[in-house]
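Trainee: I would like the atomic coordinates for the input below:
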Amino acid sequence: MQSTVANVMTTGVSSVTEDTGYKEIAQTLLDQGVSALPVVDARGRVVGVVSEEDLLHKEEFKDTDRDRNYWPPLRARLRSRLTGAGGVLVERSDEKAMATTAAELMTAPAITVKPDAAVVEAARMMERRGVKRLPVVDAHEGLVGMVSRRDLLRVFLQSDDSIAAAVQNEIDYLAGTVKGTDIAAAVDNGTVTLTGTVHHRSTSHTLTRLLNRIEGVVSVDNKLTWESDDLMLPYVGL
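Mentor: This next block holds a predicted model:
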């Protein structure tokens, strides 16, 4: 059974409202020991996320007016550009450097995930959207927790015994449906080592794919031997 976001998320997380001021946001980040906070509207719905990076825009650009020789870091200059109509890059003022409230500072709209989403789905969403954390929301977009990349790593902390039990279930099922299987498995620090024999090479490959899907499995060392290589196309002479 795959773990869901609800199994690994952090609950009881702090949030700020759209009108929360810059200093209060910074203080909350420090007090809570987190790098980002969800922003909720008057109805309690998550509308954005404000992070340390959002607040640091002000630091990057604060000397611009005082010192005409000041040149912001490359990442800051890149963020001061956006894509306009037709894909043309156009300049804009660095709004976040002048922002004073969460509504002005936050990244919006919020990229969120539901509690019943699979951990792998959350991981793919983070990778696809380039974010490090996701607010977890209910059916009404209300905040119920936060899940971070670090939280997702918890699925790999399962004991070798629990992984071995799941591996053995797959082997037992295979032995009951495919003839000619004699397989043993050992698990050490999440690595599964397979030994024994199967009739077809394809059976060995299928088992490896199935075991790699088990949560907590780091890798599969397949040392199985086979009697018939049904993956190699037969040679046809001219």
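
Trainee: Only C-alpha atoms from now on, for both contacts and neighbour counts.
Mentor: Fine.

Trainee: Regarding the protein, what is its longest helix?
Mentor: Criterion DSSP state H: the longest helix present in the chain is helix 160-177.

Trainee: Show me what counts as buried in stretch 214-233.
Mentor: 214-217, 219-220, 222, 224-226 (16 or more other Cα atoms under 10 Å).

Trainee: Among those residues, name the ones in helices.
Mentor: Assignment to helices by DSSP H places none of the buried residues of stretch 214-233 there.

Trainee: outside of the longest helix of the chain, which residues touch it?
Mentor: For helix 160-177, the external contacting residues (Cα atoms under 8 Å, 6 or more residues apart in numbering) are 181-183, 185-190, 207, 210-211, 214-217.

Trainee: picking that back up, would you mind reformatting the buried residues of stretch 214-233 (as TSV) and adding columns for distance to Met98 while you're at it?
Mentor: Formatted as TSV, these follow (distance: Cα to Cα, whole Å):
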residue	distance to Met98
Ile214	48
Glu215	45
Gly216	46
Val217	48
Ser219	49
Val220	52
Asn222	58
Leu224	63
Thr225	66
Trp226	67
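
Trainee: before we go on, could you also do this sequence so I can check it against the first one:
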Amino acid sequence: MAAGPVRHRPRGGIAVQDRTVAEVMTWDVVQARPDTPAQELARLLDVHRISGLPVVDGDDKVMGVVSRTDLPAPPGGRDGSPAVLRPVPRRPAGTATARGTTAGEVMTTPAVTVHPEHRVVDAARIMQRRHVDRLPVVDEEDRLIGITTRRDLLRVFLRTDEQIRAEVADEVLGRALDVPPGDVLVSVRDGVVTLRGTLPHEDDIPAAIGLTWRVDGVVGVVSRLVARAGGDGPPHTGALWRTRD
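Mentor: Below you'll find the model as predicted:
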């Protein structure tokens, strides 16, 4: 059974699958220190027209990330009186708060980072899995060297959900795995592919999942595939897989 990569090659001959973060990231990064005041953070976001920025220590190592939603509400209450910013205790790792007076108090930590040699498709999957819109890019010593955003990655893919669905159905299921039409239904939402249906053999399930991951534009695969016992008879029950990197 053939199981080679299924790839869409844009003009220029370089597969999207092979593009790296270094090719799409921003090298000149707007950043903050942990003692940067919240008001200055808001000013930086407005001036540079960005929605978030990394927070680094004295060695340029990433400590966390601040987004607009992490910042305190603008000064001024319902009656027009100035709002008071109050410090809050440091949060557990991986959480964020809407109040605080400095970057160190409002940032989300630890930051999710990538390296420049990582593939764009892998960075996109990390964003989807970790529910983040930007990834600081670090060197081998974890020092900040750039940043990549969801928009950067979307510029590379430029594929609609329908284009992805058609390639999975036609190339992966139809041509590579020779699955009869109608046996497996393919749906795609925001680059996440869901496979529902029956395959002849148990080994066909990981093959279908693996080939689907290789289709350009795919950032996640949810498998609700089942296999028929011995290739015939009723499908096995309880075969619900969700793939992760």
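
Trainee: helices or strands up against the next helix or strand after the longest helix of the first structure?
Mentor: Counting by DSSP states H and E, the next helix or strand C-terminal to helix 160-177 of the first structure is strand 182-188. On a contact count with 3 or more Cα pairs under 8 Å, 6 or more residues apart in numbering; DSSP states H and E, strand 182-188 of the first structure meets helix 160-177, strand 191-200.

Trainee: Try it again at 10 Å.
Mentor: helix 160-177, strand 191-200, strand 219-222 (3 or more Cα pairs under 10 Å, 6 or more residues apart in numbering; DSSP states H and E).

Trainee: That one to strand 191-200, inter-axis angle?
Mentor: With axes from the mean of the first three to the mean of the last three Cα atoms, to 10 degrees as the basis, strand 182-188 of the first structure and strand 191-200 are set at 170 degrees to each other.

Trainee: In strand 182-188 of the first structure, which residues are buried?
Mentor: Within strand 182-188 of the first structure, the residues that count as buried by 16+ other Cα under 10 Å are 182-183, 185-187.

Trainee: Kindly indicate which of those lies nearest Gln158 of the first structure.
Mentor: Distance to Gln158 of the first structure, by Cα to Cα, is smallest for Val187 among these, at 11.5 Å.

Trainee: you'd agree the closest one is up against Val217?
Mentor: Yes. With contacts counted by Cα atoms under 10 Å, Val187 of the first structure reaches Val217, the gap being 8.8 Å.

Trainee: quick one: the helices in the second structure?
Mentor: Taking DSSP H as the criterion, the second structure contains helices spanning 38-48, 103-106, 120-130, 150-157, 161-167, 204-213.

Trainee: The fifth one packs against which elements?
Mentor: By that I understand helix 161-167 of the second structure. Contacts defined by 3+ Cα pairs under 10 Å, 6+ apart place helix 161-167 of the second structure against strand 184-189, strand 192-199, helix 204-213.

Trainee: Report the buried residues of it.
Mentor: Within helix 161-167 of the second structure, judged by 16+ other Cα under 10 Å, the buried ones are 161, 164-165, 167.

Trainee: just to revisit the earlier point, can you state the direction angle for the longest helix of the first structure and strand 182-188?
Mentor: Helix 160-177 of the first structure and strand 182-188 are oriented at 170 degrees to each other (the same axes, to 10 degrees).

Trainee: Can you tell me the closest non-neighbouring residue to the aligned partner of Arg43 of the first structure in the second structure?
Mentor: Correspondence of Arg43 of the first structure to the second structure, assessed by TM-score structural alignment: Asp59. Among residues not flanking Asp59 of the second structure along the chain, Arg143 sits closest, at 7.1 Å (Cα to Cα, 6 or more residues apart in numbering).

Trainee: what residues are up against Thr17 of the first structure?
Mentor: By Cα atoms under 10 Å, 6 or more residues apart in numbering, the contact set of Thr17 of the first structure is 25, 37-42, 44-48, 101-103.
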